[in-house]
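K.L.:
Generate a structure from the sequence data that follows.
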Amino acid sequence: MYDLDALRERLAQLIIQRVDCVYIGNKDYERKIKDYVSNNCGGFILFGGEKNKVRHFIKELQSLSKVPLFIASDIECGLARQIEDTTPFPCQMALASALYPDDHNLLIQMLSVISEECKYMGINMPLIPVLDVNKNPDNPIISTRAFSDDPQIVSWFAKYYADIFNKNNLIAVAKHFPGHGDTSVDSHISLPVINKTKGELINCDLLPFNNAIKYGLQGIMIGHLKVPSLDKDYPATLSNEIVNKLLRTDMGYQGLALTDAMNMSALENFEDVYTKALQAGIDIILHPINFDECLNSLMSSFHKGLLREETINRAYEKVINIKQKGFFPIDTINLEKNREIAKSICKKSITLIKDNDNLIPIPNNSYYHLFVLDEGNKHNSAVFREFFRDSITMDNLDKARDKDLIIVIFTVISAWHGNSGISNESKTVIQSLIKLAHHSIVVSLGSPYVLRHFSDANVLISAYEPTLQAQENTVKGLFGEIEFNRNLPIKIS
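P.N.:
Sure, this is the predicted structure:
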């Protein structure tokens, strides 16, 4: 006779549920999250929220839980990606531009800051780094979230992430195994298919994960990816061939295996996904649509004989063994010091890709017109408009004739968006402006891959992201106040 209550508690430990921290303070919402804790939920993935409120709520949840909670968060650009009043860092591709291959000391400082802020907030499972090798320039969901299209560069970073987070007793989670870098499909929207041979995967996409395993990274997130050369039937998250055989047996990985978020649409055509994930060798089900439905589904599979007790116990024991090592929060952080480190990296991260006519730096007495492309009008371009006040718009494109022109392109790399580039119509507009202009400078505030369409421009610059800090440093570089780097970590030709 099974102790079904104990079995249910073990299964609950294998689930990490979402918390929208902007609702902290709403008593009904807080009560719902605390109910998850009382039902032995294994942990939470945090989205949004104000620093002090989040910190105090996490402390309260940990005090209520019988077993230490995993507290995870997507913090690819530092904690400021999620939590207000913390330190923002550049995206991973900008980091590669700024730091590879020589500035490992500044990288260690950055990772130490992120570790410190995680421990201050009570986050013990940072969902970084992204170890995808971004081989597809039209990748809608990885792009600048990746370090590079070169597996050696990505692997260089894997070593430092594993080392620094392990020293800080944090469970860093590399993603998205076996590699989300060579697809034009966003797995939030539908299931990407990676049509590579196993040999191609071994020589490229798997190299960074091998390096992470070598240096003891404790967590790997499995992507919602169909890889027919590895498993013709199931996506990686549900694949025994990919998780148990490739990752655990062939690559020798002994750490935690997490699903990617289970609220994504990539798995919508598969049944019993929670059960299949555990059967495949997954230890933690991340971000199910509903905690209770996930838990009830797993219990139902057990009663039907579809989920074996030894499968549950294998994952549970791995989770508990890590939790028993303990997590050690800290009480103070130095945000001013942390932000100075971030600023120093951002200053180094803007890349001058092309300047054959030596137009950079712009002389103070020069006069440039400004054209801003922001499909969807989602970004603040005030920094550029402050310095370049004579604007060209879609309504007066001919004004660019024989003028010196700065073209600023904003792009979005985010879940559910489905595109990291710009429309063909926008490409045509910019190409026509370049032909009209006397001199043209094209700046990408987002994906550097858009610049491959504008090889006729005199100057090409990649700032990798649309943040105000990236804009400010780009303007400073244009006027020679800081020096652009020439270290583009991808190929765009």
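K.L.:
okay, CA-based contacts and neighbour counts for the rest of this
P.N.:
Fine.
K.L.:
OK, contacts around the residue nearest the centre of the chain?
P.N.:
Closest to where the C-alpha atoms of the chain average out (C-alpha atoms, centre = their mean) is residue 76, at 4.6 Å. Neighbouring residues of residue 76 by C-alpha atoms under 8 Å, 6 or more residues apart in numbering: 91, 92, 127, 128, 129, 130, 145.
K.L.:
which non-adjacent residue is nearest residue 54?
P.N.:
residue 21 (6.4 Å; C-alpha to C-alpha, 6 or more residues apart in numbering).
K.L.:
Please enumerate the helices of the stretch 201-350 of the chain.
P.N.:
With DSSP state H, counting those that start in this stretch, the ranges of helices along the stretch 201-350 of the chain come out as 207-214, 273-280, 291-303, 309-323, 335-348.
K.L.:
this one next, for a side-by-side:
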Amino acid sequence: MIKKLSILVMIFSLIVLSSCSNKPIKEHSSSTHNLEALSTIESNNRLLTQIYQVAETGKVSKDKWKSGEDTIMEVEKDWGLADNKSEANSGTYATYEKKQVVFGFNEKGQIYDLRSHSNKLQHITQKETEQVLGAPDEIRHFQEQNIYVYQINQTYQLKLIFPPATDNTDRKLSHISVVYLPWDPSVNETDPSYSIDTMTITEKIGQLMMIGLESTSIDQQATYYIKQKKVGGFILLKKNIENTQQTVDFINDLKRNNDNQIPLFLGIDEEGGRITRLPEEISATPSSQAIGKRNDSDWSYQVGKLLAKKVKAFGFNINFAPVLDVNSNPNNPVIGDRSFGDEPELVSNMAIAQMKGLAAENVMPVGKHFPGHGDTAVDSHIDLPLLDHSLERLQQVELVPFQQAIDHGVEAMMIGHLMVPSIDPDNPATLSEEMIQGVLRNELGFDGLVISDDLTMGAILENYEIGDAAVQAIQAGTDLLLICHGYDQIDAVFDAMEEAVANGEISMQNLDDSVDRVLKLKEKYGITNEKMESIDVEQLNQEIKEILQTE
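P.N.:
Take a look at the predicted model:
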């Protein structure tokens, strides 16, 4: 009897509690609304976070398509023809209604604008967007729409489009767009804020020089090149780097002494593997060959970001990587494991991913060594290598990664000291108008910054007077000269350049075109003379460890 009574009491208590908990909801319908709204907000917040994360990879959803990587031909092969296509000033747009996806592509069929009109997006408001993603980098207006623009990195831009609200409430999202900037026809190049018109001849010539130093701290000669010659940048080699704090102090001193309005390019060769210049206390990253063997473009991208984080922490803004050479000659004395592999497509995929990783961290990548150092038997540091292949063979092997990198927006390319008789029987690539203007610019379509390999390498010094070589390189189409060793060699280049400009061997138009390319990239990458603080080596190494543990 007592047991039955206890059960009845428990049931009665549960009924009372249930009634009490339901009473406010029944009496106040707004409470139900608030609970639903909270659920929607949480869902929208998660969705906004996901949108931003996938946009970093060039996507708008979990579908495989990537802006800046895929073509409309690949989409049509997989999804069939679009429901409709429309022309706009910026290109052609293909709409797939059932997929709620639109592809914007250029005349080559390359997708640069990827849009999603998913129903899930259309409950997100402007206010929620700002709460989760912060204020947009820019708000644009088109046909009464508000377009929130988030600059994801140097490669991708995320746009969220909000049409006007009919009832004057918070606007709700219509669709999103991920734009691959290097291919976007609507992105107009702006003139750099540094005015070429007000620059002296000395300042212009200086901007075309990136030089090495013989010391581990700023010396009188470095100060002279900065203040008197207005040099455009420095490259630091292993001999200049002793430890972390010394390197940070060295770079800060170079910046501090730059009284020019134009900041310095500060470059380094940090490829990973055996080609590293950074202090030993910074953890190593894998060689290109190791990355190629894994054949995972996402991982190559992450390693590219690591390389950028490492060099950026010291104050460098240029990394002379990735290597685009196809390692087709196993006896090659200089490339070897610096290459991603012996297949052009593998090299292309891994190098482009690494290039994007570097750029995502706002470090300027430089593809090298055009037209391809992989099938040579001589080290260009010692003498002049011969690449004795027909143009047809070059187009099938050596040039493939360079063409792919150009198609994916590479902005700077290093020219190797290579004799290619099928293109120019008289001059190495660095000094060849046929190679630079003919092949690289006209045939491959590269309009970015052309950088010479080091002019103090044996390939040049054993065969040319360095001043003459520097002038010929600029005449051939090189924009930025790399002179890594010897103050006497640097002086000789400055003297020869000044004389060539004075006597008209280098035209003012030629000079200004190269300076313009330099300044635009300094502006684009936000390069400044801002001082770097000391490096948290432990934190940096932990980041490296976390990525490499996914190996």
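K.L.:
just to revisit the earlier point, the residue nearest to residue 54 of structure 1 is in contact with residue 46, isn't it?
P.N.:
Yes: between residue 21 of structure 1 and residue 46 there is a contact at 6.5 Å, judged by C-alpha atoms under 8 Å.
K.L.:
Give the buried subset of the contacts of residue 76 of structure 1 as a ChimeraX selection command.
P.N.:
Entered in ChimeraX, the line below selects the buried ones among the contacts of residue 76 of structure 1, by 16 or more other C-alpha atoms under 10 Å:
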select :91,92,127,128,129,130,145
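K.L.:
Just put the contacts of residue 76 of structure 1 in JSON lines and tack on distance to residue 200 of structure 1 and secondary structure.
P.N.:
As requested, these are exported to JSON lines (distance: C-alpha to C-alpha, whole Å; DSSP: H, G, I helix; E, B strand; the rest coil):
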{"residue": "91", "distance to residue 200 of structure 1": "27", "secondary structure": "coil"}
{"residue": "92", "distance to residue 200 of structure 1": "24", "secondary structure": "helix"}
{"residue": "127", "distance to residue 200 of structure 1": "26", "secondary structure": "coil"}
{"residue": "128", "distance to residue 200 of structure 1": "24", "secondary structure": "coil"}
{"residue": "129", "distance to residue 200 of structure 1": "22", "secondary structure": "coil"}
{"residue": "130", "distance to residue 200 of structure 1": "19", "secondary structure": "strand"}
{"residue": "145", "distance to residue 200 of structure 1": "22", "secondary structure": "helix"}
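K.L.:
Would you confirm that residue 205 of structure 2 contacts residue 500?
P.N.:
No: under the criterion of C-alpha under 8 Å, residue 205 of structure 2 makes no contact with residue 500, lying 10.5 Å away.
K.L.:
So between those two, which is more surrounded?
P.N.:
With neighbours defined as other C-alpha atoms under 10 Å, residue 205 of structure 2 and residue 500 compare such that residue 205 has more, 23 against 18.
K.L.:
That one pairs with which position in structure 1?
P.N.:
In structure 1, residue 205 of structure 2 lines up with residue 11, judged by TM-score structural alignment.
K.L.:
From residue 274 of structure 1, how far off is its match?
P.N.:
11 Å (C-alpha to C-alpha, to the nearest Å).
K.L.:
quick one: common contacting residues for those two?
P.N.:
Counting by C-alpha under 8 Å, 6+ apart, the shared contacts of residue 11 of structure 1 and residue 274 are residue 298.
K.L.:
Now do the SS call for the spatially closest residue to residue 535 of structure 2 that is not a sequence neighbour.
P.N.:
In this structure, residue 535 of structure 2 finds its nearest non-sequential neighbour in residue 313, 6.4 Å apart by C-alpha to C-alpha, 6+ apart. On the three-state scheme (DSSP: H, G, I helix; E, B strand; the rest coil), residue 313 of structure 2 is labelled helix.
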